[in-house]
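Colleague: Here's a sequence, model it:
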Amino acid sequence: MLDVLRKIVQEVNAADDLEAALKLIVKRVQRSMRTQVCSVYLLDPASQEYVLMATEGLNQEAVGNIRLAPAEGVVGKVASRAEPINLENVADHPSYRYMTGSGEENFHSFLGAPIIHQRKVLGVLVVQQKKQRRFDESEEAFLITMSAQLAGVIAHAEVTGAISVNHGGEGIRKDARFDGVSGAQGVGLGVAMVVSPPADLDAVPDQRIEDIDAELERFRSALTRVRHDIKVVGRSLARRLKGEEQALFDVYLRMLDDNALAGEIEHQIKQGQWAPGALRRVVHEHVHQFEMMDDAYLRERATDIRDLGRRVLACLQEGGATSCPIYPDNMVLVAEEVTPAMLGEVPTDKLVGLVSVNGSGNSHAAILARSMGIPTVMGAVDLPATRVHKREIIIDGYSGRVFVDPSDELTGYYADIMQEEQELSRGLEQLRDLPAQTQDGHRVPLWVNTGLITDVSLALQRGAEGVGLYRSEVPFMIKEFFPSEAEQIESYRRQLEPFAPSPVTMRTLDIGGDKSLSYFPIDEDNPSLGWRGIRVTLDHPEIFLVQVRAMLLASEGLDNLRILLPMVASVVEVDEAVALINQAFAELVDDGYQLIQPEIGVMVEVPAAVYQVRHFAKRVDFLSVGSNDLTQYLLAVDRNNPRVADLYDSYHPAVLTALKQIVDEAHREQVQVSICGELAGEPIGALLLMAMGYDVLSMSSTSLPKVKSAIRGVSSEQAKLFLDTALSFDEPESVRQALEKMLADAGLGHLDRPHAPQ
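Modeller: I've put the predicted structure just below:
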């Protein structure tokens, strides 16, 4: 049976659409189980009826015409109970209802299994026989397994609009929702412009040539045009990007160096292969190598290489001639894989959003989008990109959702959000130079999280008082090799100098998990629990010491550096890292540099650290809680996994209890505690953290005005009431609902982040 099941699943996954898949299912299941009937009923969301969608054994004229209300008939009973029903004679069941015209009166035995996807009953899979008998356990197990496999196919096909259960139309339905992950926060309403690759590498055949020199010249000419185009794209974005972001285009150019892709392609041409075939071979080899890797960042490099290959091929095929599309105002760029070059080719003054069917928050395009402030959704894998061109579209960068062909009601809902955010943003500008201070005088420093140079200017514009987390891995991620000490000094100085004398907290290299380097691959089965953070740098002290030296040298004369150690789980790691930092400091002082010993801190982001806070506090100058990873590890939830992402909730009672315990334990040792996760950037979360006693809140610069307004809008006693209320509940949804009501009652409901409609 297992082999049969696998074969059916493979055939179904290869079906063109849901209708074909359903016909295949009923035919294969009927044959495999040797029954006379197999049928599939699906829930029509509009009418809330179960509709016969495919059958093998009943009258075909009944398909689409037989409809059952919820809980009507035995099929409805299977759906309402969400469990199988196995009957020797279905007519004896109290819920039995004869369906006129179906031809089922000749069949007695009945086995139905619910089709459930993510806790929702989508339909019922049924087999029937003339003979009165109960289906045995193996048959029941097979049908249950088959229905579970079918659930994913149906869910995917329905969301992409492959077929409508009421046969009432084609295309994408109104308010069709597609889920991805947030690439950059914000809301965008506009017209989808689908950008497709300029050439199809997969279609290029092999072909032998005689004149190798002429073919080399043709290839080099195409390469020159592509290099020129990329430089033009980089210059077109130069006004909106700064050094490190512009370096992403340098990465593209380096890929085309003679010692990289270009050299390998020319080698193939010299062996007698024509340029397009040589290009296809080399690009496919590199893409395959990167796509086989588990690491998210490395997989994104495959996207970059594929994009470059298509561009070179377009020049080879068409002499570089390209048509200039007309871009509408309020445009949402949609592509299978958005690349930095695509982003640079559209007028950014018309761009209101980005959607990438593939890709993640680690992609170069997502990095640029965040820097440019463009609402972005990545990884919307169910979105049928080829069918949304020039359709109305809404981007919800807060929840990672995309809505196609939105109704007037949904459009109005998001238009109101955009207008409120614009008005709120203008209203909060006046708070820039005011302190984050409660109505009874309690002050909380608000710092920012940075990574790109653009983050610095935005943070200063919004009144940041320091940097609680500088992600030092960003300069490493956009290069082809480890940056030199001089390059690191330059990067760190550009972060430290604008904030001086305010503190800048620089986290040491935090790679591994969902962050890796193309030139330093980490291939693991379970990267989140693997070689990452401080574990990597302690194993490579030569990398750690160069980085620490660069940080110290960059701080000379500024004296505002703080060093933060990531992913620490034991005091041994703290002791080893502190010893290396002291070593680097002593060596530089001996060399004559005028330095001040920086404060050293530890990130509390794994459960083991929660229970060692006092031990850490005795060894370092401050603690910083990484609430994103801490929430993920406490709840055993990968927040980037769409199947369980809904379980990731920073308002979970276990998370709130842990956060309170951390600050209490640290203050017993009289050590400062800051927090730099997303919770600190939410008005409600900030009030809870302030009431817990956190000394510093660090967040993205876009969150800072709202958080400051929330703090200034309450007293310390009100904030304490928020915390007491939150800790009184035993599940996160009740916590959130109660706190949202309290925020609204305090006259601060406008500060709460918008909720995507269900």
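
Colleague: hey, let's count contacts and neighbours off CA atoms from now on
Modeller: Fine.

Colleague: what's the span of stretch 558-567, first residue to last?
Modeller: 28 Å (CA to CA, to the nearest Å).

Colleague: Okay, helices next: where are they in the stretch 251-400 of the chain?
Modeller: Remark: helices assigned in the stretch 251-400 of the chain by DSSP state H, counting those that start in this stretch are 261-270, 275-291, 296-318, 340-345, 364-372.

Colleague: among the ones you listed, which is nearest V504?
Modeller: When the helices of the stretch 251-400 of the chain are compared by CA to CA, helix 364-372 sits nearest V504, at 19.6 Å.

Colleague: hmm, who's touching the closest one?
Modeller: With CA atoms under 8 Å, 6 or more residues apart in numbering as the test, helix 364-372 has contacts from 183-185, 240-241, 245, 248, 300, 338-340, 343, 354, 360-361, 375-376, 378, 452, 454-455.

Colleague: Only the buried subset of those, as a ChimeraX command please.
Modeller: Selection of buried members from the contacts of helix 364-372 for ChimeraX, criterion 16 or more other CA atoms under 10 Å:
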select :183,184,185,241,245,248,300,338,339,340,343,354,360,361,375,376,378,452,454,455
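
Colleague: just the helices in the stretch 651-758 of the chain please.
Modeller: 653-668, 683-692, 704-712, 716-727, 732-745.

Colleague: Which one, of those helices, ends up nearest to V232?
Modeller: helix 704-712 (34.9 Å).

Colleague: I'd like to know which elements the closest one is packed against.
Modeller: The helices and strands touching helix 704-712, judged by 3 or more CA pairs under 8 Å, 6 or more residues apart in numbering; DSSP states H and E, are helix 408-428, strand 446-450, helix 683-692.

Colleague: Also this sequence, please, to line up against the first:
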Amino acid sequence: MEVFQGIPVFGGIAEGEIFFFPKDKRNIVCVRISNVEKETERYEKACEQIIEQLDVLYEKALTEFGESRAKILDIYKLIVQDREYRESVKSLIRDKRVNAEYAVNYATDELCERFLSLGDEYLRVRTSDIRDISGKIIDILNGDTGTRADSIKEPVIAVADELTPSETIKMDKSKILAIVTKQGSTISHTSILAKTMNIPAIIGVTVKKGWNGRFAIIDGYTGQIFIDPDEETRRLYNEKRSRAESIKRQYSAFKSRQDITKGGRRVLLCANISDLSDVDAAVESNAAGIGLLRSEFLYLKSGNYPTEDEQFEAYKSVALKMNNKEVVIRTCDMGGDKIPQYMHMPRESNPAMGYRGIRLSLDRKDMLITQLRAIYRASAYGNISVMYPLIISLDEVMSILKINEEVKEELAADKLPFGKVRQGIMIETPAAAIISDILAEQVDFLSIGTNDLTQYTLAVDRQNARIDKYYDSDHPAILRLIRMTVENAHRLGKKVSICGELAADLSLTDTFIEMGVDGLSVSVPYIYKLREHIINSEL
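Modeller: Sure thing, here's the model as predicted:
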């Protein structure tokens, strides 16, 4: 038996035969060409063909992974269609008179080197996407349209130096037991897809081609891989898997019970959703409501701002499915690492601290008004609230409330029905937490976004893997800010929820209950564990 240690990406236990994905070997040579126009046309046709393939793959991803994950392929399309990238390839063909394959490879290397030189972890991870899609263009130019995933016939543990997002999406999910790779990051698209597939995933493993066909056990909780495990290890993991399945059944038994501690404290347990495909799971989990509807998916869906009617239909469908349970819609939190090309926003050296959240919405007032009109119209069909991200001042809140009044007056004049929309703000900055007593006077509720609150309080960029060890979400400073916010809000009779990743940390659940936090909003898979913990709490 051989044991290897990696970095766990998604928990779970799997056992089966290893299928090793050999690394793509593209033999790219520089060939002098005589007909520049013909070679440029060949490149253009390859781009058209890859766009068609991405559209087909998008439909598969939409069905199997949901809309937010399918957006990965939109990123690929943006890379292929990027004017600067395409012109770089064509200028190489024109000026250097080289073949399209070589030009694509050279332009890709230059772009990736430029990204890597910036020292940004997010951009470093994105170079994998650029190389993936450029490799597909080269394959088309070479007449090679097959994929490594096509050769999987039976359920296997997929092992590779690196799996690209397009390969992961092409896989038949029923035939993948687990994913193990040497390369990758916990924030890479492939890692995110593995989580969505709900299968164990481990990165950072020195994988070997000789593993192909060998039996293995994958522990996604610890990041361990057991190659040719002995009988005792198999027995231990059979027991571990049985316990995990038993716990899962126990969680299901809590589905219909209220989220009340043994001491009688009620905690609203809500769901975070990123697109419409998540709503059914939220309903199935018996969540008390939607504590955070990330509206950005509508802005990333196409090549332009979503219309009022498009947003209205989306919000209305969620409200109807939730059957009068509260749906809290966060206004567009675009910016930072999410920048659609049509918004024409320049790249920033420190985007997390830049032009994003409510700053963008207040600056582009028409965008905010369109979204608020859609939200108010949808409120006629259910229990809808709205909250605003990245608040730092009372002036911002007063400006928002003024715009709300203008929107209601416009809708009344247009004779369009709307209901009462509760107003909330996100506490994501130390500034907002410190003046939460002042802010809470003007709104109906507060929601603490612990992801941003942590990075701003500790001065730690959560996208930078090099300083990940300093990202301590339960740092005493963070807990003090949360307690301060809860106490300030409760003095004014306002409720407070937590919607960041910290809300799902079971080691802190009792701490939050003791603080008086009124609600926890988490991704749907965490609801069952949290519900069991709350029901069994002695508080």
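
Colleague: Got a TM-score for the two of them?
Modeller: The TM-score (TM-score structural alignment, normalised by the length of structure 2) is 0.84; 534 aligned residues with a CA RMSD of 3.7 Å.

Colleague: deepest of the helices and strands packed on helix 704-712 of structure 1, which one?
Modeller: Most buried of these, by mean neighbour count (mean count of other CA atoms under 10 Å): strand 446-450, with a mean of 27.

Colleague: That one aligns to what range in structure 2?
Modeller: Mapping strand 446-450 of structure 1 onto structure 2 (TM-score structural alignment) gives residues 269-273.

Colleague: any idea what Q317 of structure 1 aligns with in structure 2?
Modeller: Match for Q317 of structure 1 (TM-score structural alignment): N142.

Colleague: what's the matching residue for R712 of structure 1 over in structure 2?
Modeller: Structural alignment (TM-score structural alignment) places R712 of structure 1 against I535 in structure 2.

Colleague: sorry, back to before: what's the closest of the helices of the stretch 651-758 of structure 1 to N582 of structure 1?
Modeller: Nearest to N582 of structure 1 among the helices of the stretch 651-758 of structure 1 is helix 653-668; the distance by CA to CA comes to 23.2 Å.

Colleague: other SSEs contacting the closest one?
Modeller: With contacts taken as 3+ CA pairs under 8 Å, 6+ apart, helix 653-668 of structure 1 sits against helix 607-610, helix 613-617, helix 627-635, strand 672-675, helix 683-692, helix 716-727.

Colleague: for these, which one sits closest to S698 of structure 1?
Modeller: Nearest to S698 of structure 1 among those is strand 672-675 (6.0 Å), distances taken as CA to CA.

Colleague: Can you check which part of structure 2 that closest one sits on?
Modeller: Going by TM-score structural alignment: strand 672-675 of structure 1 matches residues 495-498.

Colleague: The matching stretch against structure 1, how far on average?
Modeller: Compared with structure 1 after fitting, stretch 495-498 of structure 2 deviates on average by 1.0 Å (mean CA distance after the TM-score superposition for structure 1).

Colleague: Go through the helices of the stretch 651-758 of structure 1 and name the closest to S196 of structure 1.
Modeller: S196 of structure 1 sits nearest to helix 704-712 of all the helices of the stretch 651-758 of structure 1, at 37.5 Å, using CA to CA.

Colleague: Compute the inter-axis angle for that closest one and helix 683-692.
Modeller: 50 degrees (axes from the mean of the first three to the mean of the last three CA atoms, to 10 degrees).

Colleague: What is the burial count for D3 of structure 1?
Modeller: 8 (other CA atoms under 10 Å).

Colleague: Show the subsequent helix or strand relative to the helix or strand containing it.
Modeller: Per DSSP states H and E, D3 of structure 1 falls inside helix 2-13. For helix 2-13 of structure 1, the following helix or strand on the C-terminal side (DSSP H and E) is helix 18-33.

Colleague: Grab the longest helix from structure 2 for me.
Modeller: helix 36-65 (DSSP state H).

Colleague: Which strands or helices does that helix pack on?
Modeller: Counting by 3+ CA pairs under 8 Å, 6+ apart, helix 36-65 of structure 2 packs on helix 67-81, helix 83-96, helix 100-117, helix 121-142, helix 165-170, helix 189-197.

Colleague: next one: stretch 94-106 of structure 2 to chain centre, how far?
Modeller: Stretch 94-106 of structure 2 has its C-alpha centroid displaced from the chain centroid by 36 Å (CA atoms, centre = their mean, to the nearest Å).

Colleague: What residues of that stretch count as buried?
Modeller: So, applying 16+ other CA under 10 Å, buried residues of stretch 94-106 of structure 2: 94, 97-105.

Colleague: And for stretch 295-305 of structure 2?
Modeller: Those would be 295-301, 305, for stretch 295-305 of structure 2 by 16+ other CA under 10 Å.

Colleague: Let me see the contact set for the counterpart of E514 of structure 2 in structure 1.
Modeller: Taking TM-score structural alignment for the superposition, E514 of structure 2 sits opposite A691 in structure 1. Contact analysis of A691 of structure 1 by CA under 8 Å, 6+ apart lists 716, 719-720, 722-723.
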